[in-house]
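Colleague: Structure here, sequence nowhere to be found:
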C-alpha cells in the first residue's frame, strides 16, 4: 500500500499539515523539523505527488526557460549551458523544476510561451535574451505573468520589467579604451546579431570610446555575424580583405573569437604580434585557446542564479515590484593583446 502524508507525520511525530509545509519548503518550518520530516520520508520511501499538489495549490513548481532559438543552435555557444547551470542551482535549492523551450523561429517560440501560460505549465518564465522587436515580452506583460529577463528591455518601459544584466555599454567602452592605451587606433568591432540588445550596447560603448578619443568611427571596421565559431571566421574574412586593416579587434563573444583565431592562423596572421584581440564572456575555451584570450568576465553563472532568485521572489510575492540587477564585469588580461 502507498505511503501517505499521514504515515510520514506519524513517523516524524508532527501534524500532516507540517509535512505538507516541509514539502513546499515553507520558511515557517524550522530547519530541525524539516530535517526530521525529510528523514521520515526517506525511511518510508515517500515521494510527494506533485501533480496532485499542483492542482490543490495552483502551482507547478516549474520555471519556463525561453531560449533565443532552438537548443541545437543555442547550445553551440557555451554562454547558454553556463547560464542554465546558474538557473538550475537556484531552482534546485528552491524545489523548482525547469521547462525548456525548443522553438526554432520567433513564431514557434511565442506559441510555446502561450502554451506555457495558457496551459498553466509553469509558474514563471525566464527570458535568456533581449530582442529588438521582441514579441514574447509584450505578451507576458499583457497577461501579467511573472517573468524575468536576462538582458535589458528594448522599446519597453524598464520600470515594468524585472531584469538581470551586465553594463554592456561600459564593458565595451572599457575594452576599447584598453586597446587604445596599448597604442591601437585602428580598432575593428566584430559584433553579434543586431537583433539583440547586447550587440547594440556593445557597439555603442565601442563608438563612444572612439569619439571620446577623437578617433573616427570607420564603418568598414564594423561587421556583424551570428555568435558562433563560423560567424567569427566569416567576419575575419571581411575585415582582413580591407586595404587598411585594423590592428586590433573587439569580438562579441568567446566562441566567435575561437573562429577568429583559427581563421587568422590560416592567414598566417599572428596574435598578438600582428593583431590584438579582446573578447566577451570568459567561458572555459578562452583559457584553452592559443594564445589565451583577453576577455571580459560577465559572470554568466551569476546572471542565471540571480535571475532565478528574482523570479522565485516574484512568484511567491506578486506585489514585490520590479527589480533591476546589474551583475559586475571584469576584464581578464591574458595573451591575445599587445
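Modeller: Everything's here; your move. Just so it is clear, the model here is predicted, and its values are computed rather than measured.
Colleague: contacts, neighbours, all on C-alpha from now
Modeller: OK.
Colleague: all strands of the stretch 1-150 of the chain, in order?
Modeller: Listed in chain order, the strands of the stretch 1-150 of the chain (DSSP state E, counting those that start in this stretch) span 62-66, 97-100, 124-127, 147-150.
Colleague: Who are the packing partners of the second one?
Modeller: Contact analysis of strand 97-100 by 3 or more Cα pairs under 8 Å, 6 or more residues apart in numbering; DSSP states H and E lists strand 62-66, helix 79-93 as its packing neighbours.
Colleague: Now do the shortest one: distance to the chain's middle.
Modeller: Going back to what we said before, that points to strand 62-66. Taking the mean of its C-alpha atoms, strand 62-66 sits 13 Å from the chain's own mean (Cα atoms, centre = their mean, to the nearest Å).
Colleague: Touching it from outside, list them.
Modeller: Identification of contacts with strand 62-66 by Cα atoms under 8 Å, 6 or more residues apart in numbering yields 96-101, 109, 113, 116, 121-128.
Colleague: and residue 95, how many residues sit next to it?
Modeller: Residues near residue 95, counting by other Cα atoms under 10 Å, number 13.
Colleague: Please compare the first structure with the one that follows:
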C-alpha cells in the first residue's frame, strides 16, 4: 500500500489537514511547519497527486515565461539563460513549473500568451522584456491576469509590478568611465529602439555627454539586435565614418563580443585603438580577450525577484504593484584605456 497523507502527518507530528495545506502552499502555514512537512514527504517518498490538487485549487502551479524574440534566437544570449536560472531557483522552491512561450513573430507570441491565459495553462506570467506599446502587456492588464515585467514599463509605471536596474544612472556611470579617460568621440551601440532598456541606457549615455560638454552625434547612434551579429554590423557602420569613435558604449555583452571580433578583422585593437564598455556581465565578458569592462546588472537576482513577485501576485490578488530595483556594479577590466589624445594626468 502506498504512502498516504496520514503517514506524512504522523511523521511530521501535524494534522492531515495541515499536510494538505502545505501541499497547497497555504500562506497561513508557517515556514518552519512547511519545511518539516516537506522533509517528511521527501523522507517517506510521498508524492501528491498534482493534477487532483491543482483541480481542487483551480491552480496550475505553473508560471509562464515570455521572451520578445523566438526562443532559439533569444537563448543565443547568455542573459536569458541566466535570468531563467534565477526564475527557476525560486520556482523550484515554491514547487512551480515553468512554461516558456515561443513564437517567431509578435503575433505568434501574442497568440501563445492568449493560449496560456484562456487555456488556464499558467497562474502568472513573467515578461522578460519591456517594450514600447506592447500588446501583450495591454492584454494582460485588460484580463487582470497576474504578471511581472523584467524592465521598466513604458507607461503605467506605478500600476505594473516590475523588476529592473536603474539603467539611466548605470549608463551615466559607465559612459563617464570613458570620458574620465579622455575620450571625446564616444558612440552608442544599442538594441531595438522599441525596448525600454535601450531607451534608458541611451538616455544615460546622452546625459553623461551633455554634462561633459561633448556633442551628441546622430551618426554615433547605432541600433542592432542583442546578438553577436548585431555588434559586427554596427562596426561596419561606425568605422566607415570620417571621424570614427575612440570609445564605444554597448548595451549588451554579446554584442560587444561581435564588435571586438569585427574590430580585429579591420585591424583595430581593443583597447589600444578603441575602448569598449558594456552591460550585463555575462560569463563571456570575463573570458573575452580582452576582458570587458561592463555593468553587472545581477541577472540572476532579476530573475529571482521577478519570480517572487509573480508568485506573490498569484497568491494574493490584492497584492499592490511594486517596483523592485536591483543594484548594479561596474566591473572594470581591460577593454578600456586613456584616449591617445587625452591630456596627461596632473
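Modeller: Perfect, I can see it now. Every value quoted in this text rests on a predicted model; they were computed, and no experiment measured them.
Colleague: Please identify the deepest-packed of the helices and strands packed on strand 97-100 of structure 1.
Modeller: Among those, strand 62-66 has the highest mean neighbour count (mean count of other Cα atoms under 10 Å), at a mean of 22.
Colleague: by how many degrees do that one and helix 79-93 diverge?
Modeller: 170 degrees (axes from the mean of the first three to the mean of the last three Cα atoms, to 10 degrees).
Colleague: By how much does strand 62-66 of structure 1 deviate from structure 2 on average?
Modeller: If you overlay the two and look at strand 62-66 of structure 1, the average distance to its match in structure 2 is 0.7 Å (mean Cα distance after the TM-score superposition for structure 1).
Colleague: Would you enumerate the residues in contact with residue 8 of structure 1?
Modeller: Residue 8 of structure 1 touches 16, 19, 37, 40-41, 44, 46, counting by Cα under 8 Å, 6+ apart.
Colleague: Out of those residues, which end up buried?
Modeller: Buried subset of those (neighbour count, 16 or more other Cα atoms under 10 Å): 16, 19, 37, 40-41, 46.
Colleague: if we can go back for a sec, okay, the strands of the stretch 1-150 of structure 1, which one's buried deepest?
Modeller: The most buried one of these (mean count of other Cα under 10 Å) is strand 147-150, showing a mean of 25.
Colleague: For whichever helix or strand comes after that strand, name the packing helices and strands.
Modeller: Using DSSP states H and E, the next helix or strand after strand 147-150 of structure 1 towards the C-terminus is strand 163-165. Contact partners of strand 163-165 of structure 1 among helices and strands, from 3+ Cα pairs under 8 Å, 6+ apart: strand 147-150, helix 300-316, strand 324-326.
Colleague: quick one: buried residues of strand 163-165 of structure 1?
Modeller: Quick answer for strand 163-165 of structure 1 (16+ other Cα under 10 Å): 163-165.
Colleague: With distance to residue 237 of structure 1 as added columns, please give those residues in TSV.
Modeller: Converted to TSV, the buried residues of strand 163-165 of structure 1 look like this (distance: Cα to Cα, whole Å):
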residue	distance to residue 237 of structure 1
163	36
164	35
165	32
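Colleague: Any buried residues in stretch 71-80 of structure 1, and which?
Modeller: Within stretch 71-80 of structure 1, the residues scored as buried using 16+ other Cα under 10 Å are 71, 74, 77-80.
Colleague: of the residues you listed, closest to residue 286 of structure 1?
Modeller: Set against residue 286 of structure 1, the nearest of the buried residues of stretch 71-80 of structure 1 by Cα to Cα is residue 78 (10.7 Å).
Colleague: ok now do that closest one, which residues does it touch?
Modeller: Residue 78 of structure 1 touches 255, 283, counting by Cα under 8 Å, 6+ apart.
Colleague: and the end-to-end length of stretch 98-117 of structure 2?
Modeller: Start-to-end span of stretch 98-117 of structure 2 (Cα to Cα, to the nearest Å) is 14 Å.
Colleague: what does stretch 234-252 of structure 1 give?
Modeller: Start-to-end span of stretch 234-252 of structure 1 (Cα to Cα) is 14 Å.
Colleague: again with stretch 317-330 of structure 1
Modeller: Stretch 317-330 of structure 1 has its terminal residues 33 Å apart, counting by Cα to Cα.
Colleague: go on, stretch 10-24 of structure 1?
Modeller: Across stretch 10-24 of structure 1, the terminal residues are separated by 19 Å (Cα to Cα).
Colleague: Show me which residues of it are buried.
Modeller: 11-12, 16, 18-20, 22-23.
Colleague: now the helices for structure 1?
Modeller: Applying DSSP state H to structure 1 gives helices spanning 5-12, 16-23, 31-44, 50-57, 71-74, 79-93, 106-118, 136-143, 168-181, 197-212, 229-240, 254-266, 285-288, 300-316.
Colleague: how big is the offset of the second one relative to structure 2?
Modeller: Aligned to structure 2 and superposed, helix 16-23 of structure 1 gives a mean residue distance of 1.5 Å (mean Cα distance after the TM-score superposition for structure 1).
Colleague: which residues touch that helix?
Modeller: Outside helix 16-23 of structure 1, the residues within contact range by Cα under 8 Å, 6+ apart are 5-6, 8-9, 28-29, 34, 37-38, 48.
Colleague: redo that, cut-off 6 Å
Modeller: For helix 16-23 of structure 1, contacts defined as Cα atoms under 6 Å, 6 or more residues apart in numbering pick out 5-6, 9, 34.
Colleague: got a list of what residue 41 of structure 1 touches?
Modeller: For residue 41 of structure 1, the contact set (Cα under 6 Å, 6+ apart) comprises residue 8.
Colleague: mind running it again at 8 Å?
Modeller: Residue 41 of structure 1 neighbours (Cα under 8 Å, 6+ apart): 8, 47.
Colleague: cool, and residue 273 of structure 1?
Modeller: Applying Cα under 8 Å, 6+ apart, we find residue 273 of structure 1 in contact with residue 338.
Colleague: do the same with residue 98 of structure 1
Modeller: Contacts of residue 98 of structure 1 (Cα under 8 Å, 6+ apart): 62-65, 88, 91.
Colleague: Would you format these as JSON lines with distance to residue 139 of structure 1 included?
Modeller: JSON lines is the format used below for the contacts of residue 98 of structure 1 (distance: Cα to Cα, whole Å):
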{"residue": "62", "distance to residue 139 of structure 1": "20"}
{"residue": "63", "distance to residue 139 of structure 1": "17"}
{"residue": "64", "distance to residue 139 of structure 1": "15"}
{"residue": "65", "distance to residue 139 of structure 1": "15"}
{"residue": "88", "distance to residue 139 of structure 1": "25"}
{"residue": "91", "distance to residue 139 of structure 1": "24"}
